[in-house]
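Got a predicted structure plus its sequence, pasted below:
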Amino acid sequence: MGTVSSSPASADFRALLTPEGQSLLDALRDHDPAQELALATRLRREHPAELVSAALAQARLRQRAVAKFGPADAARMYFTPNGVEQATRTGVAAHRAESFRALGVRSVADLCCGIGGDAIALARAGISVLAVDRDPGTCAVARANVAALGLDDLIEVREADVTEVDTSAYDAVFVDPARRSAKRGRIFDPEAYSPPLSWAVSAALSAPRAALKIAPGIPHEAIPPEAGAEWISDAGDVKEAVLWFGTEPGRMRATLLPGPRELVGRGLPDPEVRSVGRYLYEPDGAVIRAHLVAEVAEQVGGGLIDETIAYVTSDELRVSPYASAYEINGQLPFNVKKLKVLLREREVGVLTVKKRGSAVEPEELRRKAMPKPYGKRAATVFLTRVAGAPTMLLGEPVSRAGA
């Protein structure tokens, strides 16, 4: 992701790249944060205090980065706090790189490259990359990552304003605008991105192929007619949306990772509303964001429990990779006291609360309805609406579809 502040590569970071800094990082590879104070005291007897502090900070960032980059890469790469938070998860970046490769792309201008996560994935797919960011410190980290992973022959990191870079020599453009501000936090207005979404779209339209990474909550009416859109979830969590240019405009799809599994929209009408059947299907978040609940309903032979709620119900069990299935064994109007009695009767000790179309907080309901375990059974309660009425549905998971 692009950065919005400008600061030179610090002397402390440069010191980490020296033999002494590398030795310190190696010594901290598996350090225990609980023992950090004692460790820091010992290391400061042998190394400059500033270098020890920088190495400890980098070691902490590497531990945080394992969740996104995996232990092998995280142990070799370099990070900034914003870089860890905003970088694309490796599985998602690899999927996008493979999508570019499948389109015949051999070179990409990665605009707003951040610490280089997407550039690395593109290079590993055999694509040459120009990685651009305007922040000197971020570029220094990206260069260090390219060198650490042995990708110098495929990635050029350039410090520049992305709006001034000539991308005409590249097969494709990838833009990941900054969607956070140091002062305002998360940015919801696409025109307040850095650079603005309108500029990113114009850059995409000038390239043979392009992909723009955007927030998954983008309204469908804000999607340019020249673009197709892909919503991506990883292990059930929606991670991002991507606008694709130069291929199948208007195509809406949901991609579920790992896999990948891809559901493509066919313009189906909204499913009919029906009474709650034996099974309830909870579509993956990417499916919901892509407005493809109708495609799931068709797969499972079901309908909606409410015209405004993305829960699908059916009387038969059909496995779909795009939804989780639950067997419903209780339905009652919203009433905490009645729910408490029911949980006690069923000897429930572990309660999962899901909600869609309800203002009640799950933790608040869990605390009131089950102040203590009533037994050892597990149950799931859905706080939702059925035909417009606040309703609680009790059920048990049948399977994670497609597992």
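On my side now, so go ahead. The structure presented is a predicted model; accordingly, all values stated were derived computationally and were not measured.

okay, CA-based contacts and neighbour counts for the rest of this
Will do.

Buried residues of the helix or strand hosting Arg42, list them for me.
Take DSSP states H and E as the rule and Arg42 turns out to sit in helix 36-43. In terms of neighbour count (16 or more other C-alpha atoms under 10 Å), helix 36-43 has its buried residues at Leu39, Ala40, Leu43.

so what's the closest residue in space to Pro283 that isn't next to it in sequence up against?
Leaving aside its sequence neighbours, Pro283 sits nearest to Ala323 (C-alpha to C-alpha, 6 or more residues apart in numbering; 4.0 Å). Ala323 makes contact with Tyr281, Glu282, Pro283, Asp284, Val296, Arg400, Ala401, according to C-alpha atoms under 8 Å, 6 or more residues apart in numbering.

which other helices and strands contact the helix holding Arg42?
With contacts taken as 3 or more C-alpha pairs under 8 Å, 6 or more residues apart in numbering; DSSP states H and E, helix 36-43 sits against helix 49-74.

which residue is nearest the middle of this protein?
Nearest residue to the geometric centre of the chain (C-alpha atoms, centre = their mean): Lys239, 2.0 Å.

That one reaches Lys213, doesn't it?
No. Counting by C-alpha atoms under 8 Å, Lys239 stays clear of Lys213, with 10.3 Å between them.

alright, now check it against this:
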Amino acid sequence: MEAAELAALLTPDGMALLDRTPGVSDGGEIVRVVSRLRSEGHDPQLVSAVLTQAKLRQKARGKFGDFAARMLFTEAGLEQATRLQVAAQHAGRFAAAGLTRVADLGCGIGGDAMAMAALDLDVTAVDRDEVTAAVATHNLAVWPNARVELGDAAAFDVSRVDGIWMDPARRTSGHSDTRRLADPDDWSPSLDTVFAAATSTPTGVKLGPGIDRDLIPDTAEAQWTSVDREVVELALWFGPLARPGIRRAATVIGAHGIAEMTGPADAEDAEVGPLGAYLYEPDGAVIRARLIGDLARALDGHMVSDGIAYVTSDRAVTTPFAQGFRVLDTMPLDVKRLSARLAADGIGTVEIKKRGVDVDPAQFRKRLRLRGTGRVTLVLTRLDGRHSAVLCERLS
């Protein structure tokens, strides 16, 4: 969305038109909405802006729920925005640490600032992009304790606040079709600038979950968060925002609510042993935090192979930190033998998981020539140094 489109949208007529335009997704629906709005005599630029926002609001429901219906977005801003349930966890850190004045530096469309303002924190949200800052201003307008400033996060006077939240821009500038920047020196602000600020001010930092772990300072608590089994971020916490004695945390959010596994450092791996009655696939946040060994010990289990993130146990355990499977059988990883076995068992639907083997699951599934009504999970991995297939069923 460009500045001219936003200006047309941020008028009483523009917002009224947006609020009565439903969310759109498929092509036929888009054509009908455009045709209707054009026939009503609306300016083509305004129609384009309204249609873009209607689509983004529909898409944003997964991150913002009912709040999305009153918010504005840019494509890049929505893609990079923190999910509201995760932002609430961030805000809770500042509130629990007694920090009442917080700067959200690199605020984007304002997702984290919204969560902070909702906890009655005094929030100053800063973004260097004019359109993005205007969108954030709209999204934060209902909270008198939040304000948006147009400016460079690196130049912000941190003496104005008690704590800072930073989300360094890790993509090229723009509102759509941005690309990822691999070098932390190219981020805005750079990672060195972020860590320098953290030495003097209580700081939280949002980063991508796959960041090089060698870049994580020893002074930080590193918290990986997953939502519905997808790892969405790494947050680093400094000063009073970091919890005493904790340097690694895996926070798992899902239908069960919120669960967390923590440790003072990377956990020592559990020993390797034979496949038991049950196989467990750790949540991605647990894997990223390198707490797999602690999970294995909590399950009275062990690893199936060195360097492979599967845990096995003879106990059936329901845990938010892993998906559990009952082991039905094991076979060599031979597609012809597997195909014959699945056909004999009447298996027509197969969920394929893999670790430690070079297999394309989609192509492998085609080669199985499945037929029948039964279902099974097929785990392709290494057991005793050999490529193997484990036939399983999910634990309820």
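Noted; the coordinates are in hand. Note that the structure is predicted; figures quoted are calculated from it, not measured.

Need the TM-score between these chains.
Overlay of the two chains. TM-score (TM-score structural alignment, normalised by the length of structure 2): 0.93; 385 aligned residues with a C-alpha RMSD of 1.8 Å.

tell me which of the buried residues of helix 36-43 of structure 1 is nearest to Ile223 of structure 1?
Ala40 (50.7 Å; C-alpha to C-alpha).

Name the residue most distant from the centre of structure 1?
Residue of structure 1 lying farthest from the centroid, by C-alpha atoms, centre = their mean: Arg45 (41.8 Å).

Which of the three states applies to that residue?
Assigned by DSSP: H, G, I helix; E, B strand; the rest coil, the conformation of Arg45 of structure 1 is coil.

how close does it sit to Leu24 of structure 1?
Distance of Arg45 of structure 1 to Leu24 of structure 1, computed by C-alpha to C-alpha, to the nearest Å: 13 Å.

Could you do Ser206 of structure 1 as well?
46 Å.

if we can go back for a sec, who's in contact with the residue nearest to the centre of structure 1?
Pro216, Trp231, Ile232, Ser233.

Is it correct that it falls within a strand?
Yes. Counting by three-state DSSP, Lys239 of structure 1 is part of a strand.

corresponding residue for it in structure 2?
The alignment partner of Lys239 of structure 1 in structure 2, by TM-score structural alignment, is Val232.

so who does Phe174 of structure 1 touch?
Contacts of Phe174 of structure 1 by C-alpha under 8 Å, 6+ apart are Val108, Ala109, Asp110, Leu111, Ala204, Ala210, Ala211, Leu212, Lys213.

so the fourth one makes contact with Asp176?
Yes. Contact status for Leu111 of structure 1 versus Asp176: in contact at 6.7 Å, counting by C-alpha under 8 Å.

For the two, indicate the residue with more neighbours.
Between Leu111 of structure 1 and Asp176, Leu111 has the larger neighbour count (other C-alpha atoms under 10 Å), namely 31 against 26.

what does the more buried one align to in structure 2?
Match for Leu111 of structure 1 (TM-score structural alignment): Leu105.

Which residues are in contact with that match?
Per C-alpha under 8 Å, 6+ apart, neighbours of Leu105 of structure 2: Ala125, Val126, Asp127, Ala153, Ile164, Trp165, Met166, Asp167, Pro168.

6 Å instead, please
By C-alpha atoms under 6 Å, 6 or more residues apart in numbering, Leu105 of structure 2 lies in contact with Val126, Ala153, Met166.

Among those residues, which ones are in strands?
Cross-referencing those against strands under DSSP state E gives Val126, Met166.

For the stretch 151-300 of structure 2, just list every one of the helices.
In the stretch 151-300 of structure 2, the helices defined using DSSP state H, counting those that start in this stretch lie at 191-198, 284-288, 292-298.
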